[in-house]
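Trainee: Dropping the sequence and predicted coords here.
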Amino acid sequence: MVSPELYVALRHSHLGLVSLSVALFALRGLGALSGAAWPLRPAARGLSVAIDVVLLLTGVSLAVGLQVSQAWLPVKLGWLVAYIGLGSLALKRAPTRAAKALAFVLALGCVTMLVGVARAHHPLGWFA
């Protein structure tokens, strides 16, 4: 169990990193859709990876420290895996611009659902 002070610090860090990560993904996705080269350059990719690694570490720390084992956590992780896969398609792997755009919109939808599950602490998220 984590102390209340550590919990607050981890939670605020996690929420801030979520905001940074999603904002950077949105910017990179819009850049990729417009045909810009910078979203795939090492600096942009490296920053994204660095933010996401620390984000993952804070999330794991919260889950372990709070001994979270509710039914909503695997659902949240499922949305995360879908977001990562769709984000990869949106930024690089989809063969056409239309497919990249669709993957981008679907990835942002996954984030929306992931946030809903996390906020509600319920597998149905916004629909609970």
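Mentor: Yes, it's here. Just so you know, these numbers come straight off a predicted model, no measurement behind them. Numbering: from 1, shown residues only.
Trainee: contacts and neighbour counts: CA atoms only from here.
Mentor: Noted.
Trainee: what are the ranges of the helices in the protein?
Mentor: Secondary structure of the chain, counting by DSSP state H: helices at 4-33, 42-65, 72-88, 97-120.
Trainee: Turn the ones you listed into a markdown table, including distance to residue 126.
Mentor: As requested, the helices of the chain are exported to a markdown table (distance: least, C-alpha to C-alpha, whole Å):
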| stretch | distance to residue 126 |
| --- | --- |
| helix 4-33 | 18 |
| helix 42-65 | 20 |
| helix 72-88 | 12 |
| helix 97-120 | 5 |
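Trainee: can you list those in TSV and add mean neighbour count?
Mentor: Shown next, in TSV, are these (neighbours: other C-alpha atoms under 10 Å):
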stretch	mean neighbour count
helix 4-33	16
helix 42-65	15
helix 72-88	18
helix 97-120	19
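Trainee: tell me the contacts of the spatially closest residue to residue 97 that is not a sequence neighbour?
Mentor: Nearest residue to residue 97 in three dimensions, chain neighbours excluded: residue 33, at 6.6 Å (C-alpha to C-alpha, 6 or more residues apart in numbering). Residue 33 is in contact with 91, 97, 100, 101, counting by C-alpha atoms under 8 Å, 6 or more residues apart in numbering.
Trainee: who's in contact with the third one?
Mentor: When contacts are counted by C-alpha under 8 Å, 6+ apart, residue 100 touches 33, 89, 90, 91, 92, 93, 94.
Trainee: here comes the other one, which I'd like you to weigh against the first:
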Amino acid sequence: MSYLAIKHLHLSCVVLSGLGFALRATWMWRASPLLQHPLARRLPHIIDSLLLGSALTLAWLSGQYPFVEGWLTAKVLGLLVYIGCGTIALKRGRTPSIRRHFVLLAGLSYAYIVGVALTRQPAIFF
């Protein structure tokens, strides 16, 4: 598979991951039973696995690695924040208020990751 094909897979998964999170957050706010549908529970893991796999492949093919390149390090750290906030937003938040706050924080971390990817600058908001 070519670098360009893997990059397109990665970018598609980025969009699908963000849209999927937004959709599941909307379902959570509305207490929709769709949130418990098997596809809604499994598909995000498949998309995110493809996203991570394509990211690792792109790093290997380009010779740019986290903890060597500052912008990739920022993306990895942003990803950890996104995962943590997303987990609290959709599963572990005890109250609706906590969940709403963490949906917002997850959205901001997603925007940060995309911004860093586009600019290759870790301090995009400063």
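Mentor: Received, thanks. Bear in mind that the values here come from a model prediction, so they are computed numbers and not experimental data.
Trainee: and residue 57 of the first structure, what pairs with it in the second structure?
Mentor: Matched to the second structure by TM-score structural alignment, residue 57 of the first structure sits across from residue 53.
Trainee: Distance check, that match against residue 93 of the second structure.
Mentor: Going from residue 53 of the second structure to residue 93 of the second structure by C-alpha to C-alpha, to the nearest Å gives 28 Å.
Trainee: what lines up against the residue nearest to residue 97 of the first structure once you look at the second structure?
Mentor: Residue pairing (TM-score structural alignment): residue 33 of the first structure is matched to residue 29 of the second structure.
Trainee: isn't residue 81 of the second structure right next to residue 106, touching?
Mentor: Yes: counting by C-alpha atoms under 8 Å, residue 81 of the second structure touches residue 106, with 7.3 Å between them.
Trainee: who touches both of the two?
Mentor: Counting by C-alpha under 8 Å, 6+ apart, residue 81 of the second structure and residue 106 have no common neighbour.
Trainee: which residues touch residue 108 of the second structure?
Mentor: No contacts exist for residue 108 of the second structure under C-alpha under 8 Å, 6+ apart.
Trainee: so who does residue 83 of the first structure touch?
Mentor: Neighbours of residue 83 of the first structure in contact, by C-alpha under 8 Å, 6+ apart: 106, 107, 108, 110, 111.
Trainee: wouldn't the last one be in contact with residue 80 here?
Mentor: Yes: A contact is recorded between residue 111 of the first structure and residue 80 when judged using C-alpha under 8 Å, the distance being 7.3 Å.
Trainee: Whatever residue of the first structure lines up with residue 15 of the second structure and residue 97 of the first structure: what is the separation?
Mentor: Counting by TM-score structural alignment, residue 15 of the second structure corresponds to residue 19 in the first structure. Using C-alpha to C-alpha, we find residue 19 of the first structure at a distance of 26 Å from residue 97 of the first structure.
Trainee: same check, this time on residue 114 of the first structure
Mentor: 25 Å.
Trainee: Equivalent analysis for residue 109 of the first structure, please.
Mentor: Distance from residue 109 of the first structure to residue 97 of the first structure, by C-alpha to C-alpha: 18 Å.
Trainee: do the same with residue 75 of the first structure
Mentor: From residue 75 of the first structure across to residue 97 of the first structure, the span is 30 Å (C-alpha to C-alpha).
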